[in-house]
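*Asks:* model the structure of this input:
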Amino acid sequence: MEISDVEALRSAAGVAALADAVAEGDPLALATRLRAAGHDPHLVSLALTQQRLRRSAAGKLGSDAAVMLFTADAVEQATRASVAERRAARLAGSGATRVVDLGCGAGSDLIALARAGLDVTGVERDPVTAAVATANVEALGCTDRARVICADATSVALDGYDAAFCDPARRAGGRRVFDPDAYSPPWSFLLSVAARIPRTAVKVAPGLDHDRIPPGAEAEWVSERGDVVEAALWFGPLAETPRRASVLPAELTGSGAREAPVGEIGGYLYDPDGAVLRAHLVAELADRIDGRLLDPAIAYLTTDSPADTPFARGYRVEHVMPFGVKRLRAELSRRGVGRLEIKKRGTAVTPEQLRPQLKLNGPNAATVILTRLGTAPIAILGQPL
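*Replies:* Now for the predicted structure:
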């Protein structure tokens, strides 16, 4: 997409084409109908692409997506509305008033910051994406508090801002970038922003090595509906705890350096959420649920009584046995299990390899958790709580 395409979509003819392109169905047939109705063929192509991108973005951005413009990369990299709103509220609650959003993309965080009452300037290096963000700010009625400038983040004067949000590009050549030094802008620049503007938040890859977390910064992992969707570093007065696992809307905090107790398998087993695992807060979760690890090297917790927690998925333990395909197959057959959830940790066995060997047949459903105690592989049969 070019800047001229963004301008075309914002014109009266573009708005009309977008409205007529809302209908779902065979894209080729719809394109034919739109051209027959008098829409410019190039606008038809642009409008159909935008409606496809809007449908893709709706899962992250809700109803806002229906009036926004996107590039394909912007949809993939956009912050979920629930996460952006929560971050904006935290920045606003810190006393910040004027924020610079470095790497604003299509503007999901930019708009959330403006809606939280902050004056925000978005900076985007790519001209087309900057034009898209400007269009989205206008479409969502945020021009009184938000604006977009097209520039390299490293060249922008930061004087006058009392908070910063940095969302560096973490893709190159279509592939994810895991090394912070290869982010754009690079890690050294992001740290320099935090040094100049104490209230700084930096979006990072969820796989960030804990060794790269600067002293005094808070590292947070955010999970929604069971998926770790984001990680962020909070600096200065925004850093409230060393580690935070946010399983929206609940939060678990701690040092990330403690070891959980280890003990015998009880009547219940808990599989911690990915945010808890990445934040190294299994010990803090064990405290919450009065639990213990089955094995010191494997992050499954067990309890003697059921615990109500948003930070882990729980199972009632029904049977524990040494793992072996024939033994497991016989036990599942005896129980009449035809639908099986297979979970694993600490074993090389894969569900894809195991499932056909079990020859499942029966009316019942169950879960099997494959793990080990020391070097001994075991299978735990249970039912989800």
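
*Asks:* only C-alpha atoms from now on, for both contacts and neighbour counts.
*Replies:* Noted.

*Asks:* for Arg145, see how far away Leu118 is.
*Replies:* For Leu118, the distance to Arg145 equals 7 Å [CA to CA, to the nearest Å].

*Asks:* neighbour count for those two, which is higher?
*Replies:* Leu118 (23 against 19; other CA atoms under 10 Å).

*Asks:* which residues does Trp234 contact?
*Replies:* Arg199, Thr200, Ala201, Val202, Ala217, Glu218, Ala219, Glu220 (CA atoms under 8 Å, 6 or more residues apart in numbering).

*Asks:* switch the cut-off to 7 Å
*Replies:* Applying CA atoms under 7 Å, 6 or more residues apart in numbering to Trp234 gives the contacts Thr200, Ala201, Val202, Ala217, Glu218, Ala219.

*Asks:* repeat for Phe311
*Replies:* Val247, Pro272, Asp273, Val276.

*Asks:* hang on, the first one packs against Glu220?
*Replies:* No: using CA atoms under 7 Å, Val247 is not in contact with Glu220, being 10.5 Å away.

*Asks:* of the two, which one has the most company?
*Replies:* Between Val247 and Glu220, counted using other CA under 10 Å, the more crowded position is Glu220 (28 against 23).

*Asks:* and the most centrally placed residue in the chain, how far from Ala106?
*Replies:* In the chain, the C-alpha nearest the mean C-alpha coordinate belongs to Val229, at 1.0 Å (CA atoms, centre = their mean). Using CA to CA, Val229 is found at 18 Å from Ala106.

*Asks:* cool, and Leu48?
*Replies:* Distance from Leu48 to Ala106, by CA to CA: 18 Å.

*Asks:* next: Ala37.
*Replies:* 30 Å.

*Asks:* quick one, which of the two is more surrounded?
*Replies:* Neighbour tally, Ala37 and Ala106, criterion other CA under 10 Å: the higher count belongs to Ala106, 30 against 11.

*Asks:* from what I see, the more buried one and Thr134 are in contact.
*Replies:* No: using CA under 7 Å as the test, Ala106 is too far from Thr134 to be in contact (8.2 Å).

*Asks:* return the distance of the longest helix that the chain contains from the chain's centre.
*Replies:* As assigned by DSSP state H, the longest helix anywhere in the chain is helix 41-61. Helix 41-61 sits 22 Å away from the centroid of its parent chain (CA atoms, centre = their mean, to the nearest Å).

*Asks:* let's see this one next, to set against the first:
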Amino acid sequence: MDRAELVELLSPEGLRLLDSLPPYDAALDVVKMVGDLRKAGHPPALVSAVLTQSKLRAKAVPKFGEFASRMLFTEAGLEQATRLQVAALHAGRFVTAGLHRVADLGSGIGGDAMAMAALDLAVTAVDADEVTATMASFNLAPFPGASVEHCDAEDFDLTGFDAAWLDPARRTAGHGNTSRLRAEDYSPSLDFVFALAKRLPIGVKLGPGHDRDQIPAEAEAQWISVNGSLVEMGLWFGALARDGIRRSALLLRADGPAELTAEADSEDAQVRELGSYVYEPDGAVIRARLIGDLARQLDAGMLSDGIAYLTSDAVTPTPFASAFRVLEVLPFDEKKLRLALQERKIGTLEIKKRGVDVDPAALRTRLKLKGSGSGTLIVTRMAGHRVSLLVERVA
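*Replies:* Down below sits the predicted model:
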């Protein structure tokens, strides 16, 4: 979206037209809808803009819930925006720390700033892109304690602010499809971010796979997963970092949050023989390197050095890992696998793999599955050899 399209969209006519559209449905005849809107006298650019926004609002519901229907987005801005559930946790850190005036540097379309404003923090959203900053202004309009500045994050005057939140752009500039940047090309730069941490309490959102060697020793690093999907690594400095915690795995699940914390990376548990059960730790636990602490909670050991599967003789319920009962151990031999699966009439197969070079989709095709049953196969290494574990999930 360019500036001219945005101006049309933000006109009274544009906003009325957008709000008058039926809920977006991929099955709708878009060509007919475009034709109907054009016949009604609406300009082509406006029709394109409102239909794009309608589609983005529908796409934004998993992140923003009912708020999505009153927000504006760019494709890139929505992709990079923080889920509202997670943004609320970010905002809560500032409130708990007793901070009041926060600069959101690199605010995007304003998701985090919305959560902060909702908790009565005085927040200024700052973004270097004019279109994105304008959309943030629209999204933050209902919050009297929020303001927006069109400015480069590194040039913004922080006088009077007692904290900052930063979400460095990890993709090339633009509003549509973008490509990933190298860490040294983030905007604002990580050098700026970590220098700022020496002056103010700050929080920083980075990708969950970010190089752990770049985590400053004084930061609390927290990996967050939402319903099993790893979404971010947050770094917290100064008053925003919790005492005695430098590693955290926070799981946001339908049945409530669960968190595993430690003062440092945990030491891995010892490798042991395969037991009756195998555990697959959540991605946040793996990234936080807290597998060893989890293993000790479960009285489990590592299935193999350097591979994130645990095993035990008894199952212990835990929110931090999925548990599987071992039904059969097979060598990694596709013929024997095919026969074993045919005997069990397994036609639907979930394939998990770690430590082996296997394409699950291609393997599933070669196994020629038939039958009404379903199952789970773990392909991994054990005692230096590739093995296939036929397992079933433990509820």
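
*Asks:* how about the longest helix of the first structure, aligned to which bit of the second structure?
*Replies:* The aligned range for helix 41-61 of the first structure in the second structure is 44-64, by TM-score structural alignment.

*Asks:* quick one: the strands in the stretch 151-300 of the second structure, in order.
*Replies:* Taking DSSP state E, counting those that start in this stretch, the strands of the stretch 151-300 of the second structure run over residues 163-166, 202-206, 220-226, 229-236, 247-253, 256-262, 277-281.

*Asks:* show me what counts as buried in the fourth one.
*Replies:* When you say that, I think you mean strand 229-236 of the second structure. Residues of strand 229-236 of the second structure classed as buried: Leu230, Val231, Glu232, Met233, Gly234, Leu235, Trp236 (neighbour count, 16 or more other CA atoms under 10 Å).

*Asks:* re the thing from before, taking the contacts of Trp234 of the first structure, please make a PyMOL selection of just the buried ones.
*Replies:* In PyMOL, this line selects whichever of these come out buried by 16+ other CA under 10 Å:
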select buried, resi 200+201+202+217+218+219
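
*Asks:* out of the contacts of Trp234 of the first structure, who's nearest Val6 of the first structure?
*Replies:* Closest approach to Val6 of the first structure among these (CA to CA): Val202, at 28.7 Å.

*Asks:* the closest one matches what in the second structure?
*Replies:* Aligned partner of Val202 of the first structure by TM-score structural alignment: Val204.

*Asks:* how far away is its match from Pro44 of the second structure?
*Replies:* As judged by CA to CA, Val204 of the second structure and Pro44 of the second structure stand 41 Å apart.

*Asks:* go on, Arg57 of the second structure?
*Replies:* As judged by CA to CA, Arg57 of the second structure and Pro44 of the second structure stand 20 Å apart.

*Asks:* neighbour-wise, which of the two wins?
*Replies:* Taking other CA under 10 Å, Arg57 of the second structure and Pro44 do not tie; Arg57 has more neighbours (25 against 12).

*Asks:* which residues touch the more buried one?
*Replies:* Ala68, Ser69.

*Asks:* for the first structure, what spans make up the helices?
*Replies:* 3-10, 12-20, 27-36, 41-61, 72-77, 81-93, 108-115, 127-139, 187-196, 274-278, 282-289, 325-335, 351-358.

*Asks:* out of those helices, which is closest to Arg170 of the first structure?
*Replies:* For the helices of the first structure, the distance to Arg170 of the first structure is smallest for helix 72-77, at 9.0 Å, taking CA to CA.

*Asks:* buried ones in that closest one?
*Replies:* Buried residues in helix 72-77 of the first structure (16+ other CA under 10 Å): Ala74, Val75, Gln77.

*Asks:* quick one: these as CSV, columns for distance to Ala195 of the first structure too.
*Replies:* As requested, those are exported to CSV (distance: CA to CA, whole Å):
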residue, distance to Ala195 of the first structure
Ala74, 28
Val75, 31
Gln77, 26
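
*Asks:* out of those, which is nearest to Leu328 of the first structure?
*Replies:* Gln77 (42.6 Å).

*Asks:* that closest one corresponds to which position in the second structure?
*Replies:* Structural alignment (TM-score structural alignment) places Gln77 of the first structure against Gln80 in the second structure.

*Asks:* roughly how far does its match sit from Val30 of the second structure?
*Replies:* To Val30 of the second structure, Gln80 of the second structure is 27 Å away according to CA to CA.

*Asks:* hang on, the earlier thing: any chance of the strands of the stretch 151-300 of the second structure in CSV, with distance to Val387 of the second structure too?
*Replies:* Output for the strands of the stretch 151-300 of the second structure, formatted as CSV (distance: least, CA to CA, whole Å):
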stretch, distance to Val387 of the second structure
strand 163-166, 44
strand 202-206, 35
strand 220-226, 29
strand 229-236, 26
strand 247-253, 29
strand 256-262, 30
strand 277-281, 13
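
*Asks:* excluding chain neighbours, give the residue nearest to Ala321 of the second structure in space.
*Replies:* Pro281 (4.0 Å; CA to CA, 6 or more residues apart in numbering).

*Asks:* could you report the neighbour count for the one you found?
*Replies:* Neighbourhood size, Pro281 of the second structure [other CA under 10 Å]: 22.

*Asks:* check contacts around it.
*Replies:* Per CA under 7 Å, 6+ apart, neighbours of Pro281 of the second structure: Ala308, Phe320, Ala321, Ser322.

*Asks:* so what does the third one match up with in the first structure?
*Replies:* Across the two structures, Ala321 of the second structure finds its equivalent in Ala312 of the first structure, going by TM-score structural alignment.

*Asks:* picking that back up, what comes up buried for the longest helix of the first structure?
*Replies:* Buried-residue list, helix 41-61 of the first structure, by 16+ other CA under 10 Å: 43-55, 57-58, 60-61.

*Asks:* angle of that helix against helix 12-20?
*Replies:* If you take axes from the mean of the first three to the mean of the last three CA atoms, to 10 degrees, helix 41-61 of the first structure sits at 60 degrees to helix 12-20.

*Asks:* report the contact partners of the alignment partner in the second structure of Arg176 of the first structure.
*Replies:* Residue pairing (TM-score structural alignment): Arg176 of the first structure is matched to Arg180 of the second structure. By CA under 7 Å, 6+ apart, the contact set of Arg180 of the second structure is Arg170, Arg171, Thr172.
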